[in-house]
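Enquirer: Turn this into a structure:
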Amino acid sequence: MKNVPELFGSMVFNDKVMRTHLPKSVYEALQKTMTEGTALAPHVASVVANAMKDWAIEKGATHFTHWFQPMTGVNAEKHDSFLTPVDGGGVIMEFSGKELVKGEPDASSFPSGGLRATFEARGYTAWDPTSYAFIKDDTLYIPTAFCSYTGEVLDKKTPLLRSMDAISHQACRVLKLFGKETKRVVTTVGAEQEYFLIDAKDYAKRPDLILTGRTLFGAHAPKGQEMEDHYFGSIRPRVKAFMAELDEELWKLGIYAKTEHNEVAPCQHESAPVFCKANIAVDHNQLTMEIMKNVAQRHGLVCLLHEKPFEGINGSGKHNNWSIGTDSGENLLDPGKTPAENAQFLLFLTAVIKAVDDYQDLLRISVATAGNDHRLGANEAPPAIVSMYVGDELEAVLKSIVTGETCAAADRSRMNIGVTALPTIPKDTSDRNRTSPFAFTGNKFEFRMPGSSLNMACTNIMLNTAVAEELRQFADELEAAADFDAALAELVRREITAHQRIIFNGNGYGEEWPVEAEKRGLLNLKSTPEALPYYTSEKNVALFTRHNVYTPSEMASRQEICLEEYSKSLNIEGLTMVDMLRKQIIPACMSYSGKVAEGVAVKKSIGIDAPAEATLCAEVTAGTAKLMDCAQALETALSGVPAGGSVEVATYYCQAVLPRMEEARAASDAMEVKVGKADWPMPTYSDILYYL
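Expert: Model (predicted):
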């Protein structure tokens, strides 16, 4: 491997490259756009485009692409070469400012949720100068936004940038009240990406993994994760080789890959980066998922990013670590040594608490997918009830604000482990709560509900905009106050009192929590069809339109897209199950029972009773009949989808199709443990999870 500082960002048109390739005036204009969000003049774009092209060609690039994130949630790109014909049959390599700033991909085949019809094909990509261009696979990638011919937003990046502007504007208003002239406030994000690695040979024999990303059938292996020996365990050489190449590829692209380790489940791992600006973090995470899959293939592996690829063991999440800070580097969620006396911190903390309570439905919606529904509430993920963990110290501070009592100083002692050779270590003022969906972890919040395949933009759009709204309300009130300090104290006390129901430091897995949450009036939206109708509620439409993040039609389109995606996912899964049952599992069971029956008949012909074999044959025969019934019931359910609206269709899949799928799985898994291994038509969990 190359020298890491030299390797890092070597394929990125970053600040260092810009300084050497751009005239000073152009560099300064571009930097102002990147840091302050000001518009970029056309002549500046032309100079940047030419410099970008020259640099890319030096690096071996022959093509460029506008790289964007449509509502599919995955990356999209259309490649064009730098080649331009000239007289005499020759060519030159050109790249104009117009080509840099604007592209025209076909918009008709991307999800639009009714914003565009198939015959309305024109769409535009627009350069996002706040995110660095980079080179991958001999192509210059230009991060862009994506919109329709009529201006509706068709991507995930544009609303994220709008939400970042919204929270910046409102936070700057609040900071001004504290005597701070801040030009811009930024939200930062760090995404802990969980994933599975399995052998490509096993993957190729599992149609369910190929078509749906998860195993639709599979009996539990004799060993799962109960020994708790995989978490943070020694990394196998084959996986370590994958991680080493992954790091190198990510570092080239300026992605701050920092931490890697084994996760709880067999074959499960995690990669986590250093924090960066929210839109950059989203771009980097999208690239990370793509590169994980590509690198895995080169090692004879397949990277699974589904939220629940294997039943009975941990699924994979993507913890969204979120914070907010100024352009000068001040973390606005840092409580300092005396949080009870840190008025600015308490105000921003109050805004987050109020936002999570007021818009708990939006946070649940931001992680609502068919795959994540399998994960939420299981032992590796928080429940579907949104709540906040603030820790013992902050809980005591907030309680004192509500009651007016003096808050005792936090215990900031050091722990002596009892071994002379080991140093004493600082003791945190509170424990961690891994069951909490939204936990304060020192100077940031960790939102643990997002699924591993999720594009993080939606989660951060919701969070940024909700907090922006609360800051707006706070700024309006405090700007009009005659006595700022008195008004501030009363505002914090009032809002903490009103929203303390959202704070829960207990066990989110406990049976008593859903009962308690219901008493508090918290939502428990267990499935995607239950959650998504809240998307376009009156209060949520008012929120996004007020801050110019979404128009009402853009919100309706996203609700429609999410509902359609849910229904299509379950339809594909259902059809795949039927296909596997009809073509693989049922024939295998018939064949096996036939072999056993033949053996019984042969033994009886020579006077040997075989009661155990006869019983097994009868059990497999009966189980095969049940599988046929399950296949028929699932086919009937899939053919009975109502012609109603998207909510009705998604609800039908959830309530009518999904239960039939679960019955078919249970019947198949019961047969898997009876049919001989040589006769079972696909790799089992033991094969997949314990490859060498």
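
Enquirer: Please count neighbours and contacts with C-alpha atoms only from this point.
Expert: Will do.

Enquirer: what kind of secondary structure is the spatially most central residue of the chain in?
Expert: Nearest to the geometric centre of the chain sits Leu454, at 3.1 Å (Cα atoms, centre = their mean). Assigned by DSSP: H, G, I helix; E, B strand; the rest coil, the conformation of Leu454 is coil.

Enquirer: Does it touch Gly73 like I think?
Expert: Yes: contact criterion Cα atoms under 8 Å: Leu454 and Gly73 qualify, at 7.2 Å.

Enquirer: Proceed likewise with the subsequent sequence, for comparison:
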Amino acid sequence: MEIFGANVFNDAIMKECLPKNTYKALRKTIDEGSTLDPAVADVVANAMKDWAIEKGATHFTHWFQPLTGVTAEKHDAFISPTKDGKVIMEFSGKELIKGEPDASSFPNGGIRSTFEARGYTAWDCTSPAFVREDAGVVTLCIPTAFCSYTGEALDRKTPLLRSMEALSKQAIRLLRLFGNTESNRVISTVGPEQEYFLIDKSFYLERTDLILTGRTLFGAPAPKGQELEDHYFGSISERIAAYMQDVNVELWKLGIPAKTQHKEVAPGQYEIAPIFTTTNIATDHNQLIMETLQKVAVRHGLVCLLHEKPFAGVNGSGKHNNWSISTDNGINLLEPGKTPHQNAQFLTFLCAVIKAVDEYSELLRLSASNTGNDHRLGANEAPPAIISIFLGDQLSDIMKQLRNGGPKSSIQGGQLEIGVSTLPTLPKDSTDRNRTSPFAFTGNKFEFRMVPSSLSISGPNVVLNTIVAETVSLIADRLEKAQDFNADLKALLKEIATNHARILFDGNGYSEEWIEEAERRGLPHLRSTVEAIPTLLKEKTIKLYEKHGVLNETELHSRYEIDLEQYSKSINIEALTTLDMAQRQILPAAIKYATNLAKSINTVKAAYAEAEVSAQTDLLKEASSLISALKQNIDKLQTVTKQAQEVTDAYAQAVFYRDQVFTTMGEVRQAADQLEGIVDANLWPIPTYSEMLFKL
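Expert: Next up is the predicted model:
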């Protein structure tokens, strides 16, 4: 209790440090979205500075989230020179509100030329400032948005804040039609579960692929993987427990309510999950969680891997995005209640979400796309690359009733009898869970399970907020004109339940039958990131985002260019790393092994001409054949990588990297991994899967 939020300039600190009028004015901006008075900013800045200095801070930074996928910061000292050659510690409202980082050196998709550098960061007062401690150095971090000199958003935060406002505006319209006059804002909330791997730092430093790409480009499967299912929820070792405790302390100081931690399915894999909070704050928190997981790992001689598929053959890592919507006075609009069939307001918002996900499934799929997730989606631990919604028995039954004229009952969970007298009778939920569904209703929220572990949750939540804002606005448009509200609502819900039934699926999302069924239903199946990216430029997408003021056409074009560029650059880095390791580490080790075999055969034959050396000869033949295959594939990868770099069209280049370069990388790996299975362990130049996954 003493440390939670100790490093956050939170509401309690503001109430204590600010004059009452300043505090009220700032709260009005935060709670109601009113314009911030510059005079208020000056008072807040001075109080924030005094608080941070008391914590040991000497510098401040505008902490922002450019389109690189990580955070960015430029540190400035509080010092200001005086005439007598000394300094005073100052921090003005202007410095609090606005910063000026270089906007041309971050991804901008052509919005800014390299010679046009100016950009701005703007204080997001809805997300509290905090101090961060790094090896004894304390810095005041101010969450900000980031835009170009010409006003376009160049970050993850700005569209998120816009989407939250759009959702609130449309949802309030709908709530007024249901007679709610007390709620003034509707807020999207998120609780993101974060999966990650830990390996010993000594192994990491010997793997160029992990250092440069975040995943293993080579590695034969370990004799043991996750098939015994003994890692999931297993006992946590002392070393990892100590690491987790340090992570928790760091996060609690930052006001991040880290709640759950456990071993995940794959060996070396773990999960951490916080309690729900407002979406933009949850997004900031998740960025801090990822940074903290990596920073603290180093203290413990570990490295935290956030790549979606750092190890082939075992589960990858995702980030389950648990999303809901609530009013500012505490009403969860996705809470069914005990009798959801009678809860017309809940059913309306539920139908709005169903309609939104069906009509904009490609956009939602894109929001969960990156090169790492292309390895993961559709595998055993992840949903397929087909968007569908799981509702469970209770709500699926109600949707069926809606289609047939109107709901009259709700399936109830009842009690669960375990059969042991000393164990309590447990209340049974009205529906089971479905871990194969990419978008599942889980009680009073939707769990979007496709999100990649390394990705900012901003993108998926921008899409969720915006597409639901759109369907809610269409529903409100229609009901505001209703002559008979109840009759028109009943007809509207029946229409949505009927027209969008194709998106509902409660079965096994991993099965081949579902892929065939989804195709018959006409559901999009975007198998890779490259296939999903053009969704940004569809007329439907542009109209959606411009209507709700989330992203304009220029901003969407920039993101299209950035996404393609980042995809191609990522695969190019992996290809060059593959070549480097294959040529300079694996091939020499394999040749040395073959040479040793040949020397062994000659030595034995020289000592005893009649000696049986067929085993050595067979091994030499196998090694020589694999060495030849490896060299041929290396040469092929060099050729296609060079060809990819010569393709000028961004989309065509990305397709070439996916179809040619990535495929050839796999061929190089196949030969190398087979060699790992026969080459002397003492000669193999890089740590193996057995070592990295099981020696902690």
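
Enquirer: ok, and the counterpart of Tyr651 of the second structure in the first structure, which helix or strand is that part of?
Expert: By TM-score structural alignment, Tyr651 of the second structure lines up with Val647 in the first structure. Element membership for Val647 of the first structure (DSSP states H and E) is helix 646-652.

Enquirer: Output the contacting helices and strands for that helix.
Expert: Counting contacts by 3 or more Cα pairs under 8 Å, 6 or more residues apart in numbering; DSSP states H and E, helix 646-652 of the first structure packs against helix 528-531, helix 552-580.

Enquirer: just those: most buried one?
Expert: helix 528-531 (a mean of 22; mean count of other Cα atoms under 10 Å).

Enquirer: By how much does it deviate from the second structure on average?
Expert: Here the mean offset of helix 528-531 of the first structure against the second structure after fitting is 0.8 Å, by mean Cα distance after the TM-score superposition for the first structure.

Enquirer: Distance of Thr441 of the first structure relative to Asn464 of the first structure?
Expert: Using Cα to Cα, to the nearest Å, one obtains 18 Å as the distance from Thr441 of the first structure to Asn464 of the first structure.

Enquirer: the more surrounded of the two?
Expert: Here Thr441 of the first structure and Asn464 are compared on neighbour count by other Cα atoms under 10 Å; more neighbours surround Asn464, at 28 against 16.

Enquirer: That one sits in which helix or strand?
Expert: Using DSSP H and E, Asn464 of the first structure sits in helix 457-479.

Enquirer: counterpart of that helix in the second structure, which residues?
Expert: Counting by TM-score structural alignment, helix 457-479 of the first structure pairs with residues 458-480 of the second structure.

Enquirer: Sketch out the strands for the stretch 151-300 of the first structure, chain order is fine.
Expert: Ranges of strands within the stretch 151-300 of the first structure are 185-199, 257-262, 268-273, 276-277, based on DSSP state E, counting those that start in this stretch.

Enquirer: my guess is Thr114 of the second structure contacts Ser104, does it?
Expert: Yes: contact criterion Cα under 8 Å: Thr114 of the second structure and Ser104 qualify, at 5.1 Å.

Enquirer: Which residue of those two possesses the greater neighbour count?
Expert: Ser104 (19 against 12).

Enquirer: where does that one land in three-state SS?
Expert: coil.

Enquirer: That one matches what in the first structure?
Expert: Matched by TM-score structural alignment, Ser104 of the second structure corresponds to Ser108 in the first structure.

Enquirer: any idea how far the nearest residue to that match once chain neighbours are set aside lies from Tyr149 of the first structure?
Expert: Of all residues not flanking Ser108 of the first structure in the chain, Ala121 sits nearest, at 4.4 Å (Cα to Cα, 6 or more residues apart in numbering). Per Cα to Cα, Ala121 of the first structure is found 8 Å from Tyr149 of the first structure.

Enquirer: What count of nearby residues applies to whatever residue of the first structure lines up with Glu16 of the second structure?
Expert: With TM-score structural alignment as the criterion, Glu16 of the second structure lines up with Thr20 in the first structure. If you count neighbours by other Cα under 10 Å, Thr20 of the first structure ends up with 11.

Enquirer: coming back round to it: would you mind pulling up the elements that the helix or strand that the helix holding Asn464 of the first structure is followed by packs against?
Expert: Downstream of helix 457-479 of the first structure, the first helix or strand assigned by DSSP H and E is helix 484-499. Where contact means 3+ Cα pairs under 8 Å, 6+ apart, helix 484-499 of the first structure is packed against helix 343-358, helix 391-403, helix 457-479.

Enquirer: how about these in a markdown table, adding distance to Pro273 of the first structure?
Expert: Formatted as a markdown table, those follow (distance: least, Cα to Cα, whole Å):
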| stretch | distance to Pro273 of the first structure |
| --- | --- |
| helix 343-358 | 24 |
| helix 391-403 | 24 |
| helix 457-479 | 16 |
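
Enquirer: Glu554 of the first structure is nearest to which of those helices?
Expert: helix 457-479 (13.1 Å; Cα to Cα).

Enquirer: hmm, back to that, relative to Lys180 of the first structure, how far out is the residue nearest to the centre of the first structure?
Expert: From Leu454 of the first structure to Lys180 of the first structure the distance is 36 Å (Cα to Cα).

Enquirer: what do you get for Asp687 of the first structure?
Expert: Shown here: Asp687 of the first structure relative to Lys180 of the first structure, a distance of 60 Å by Cα to Cα.
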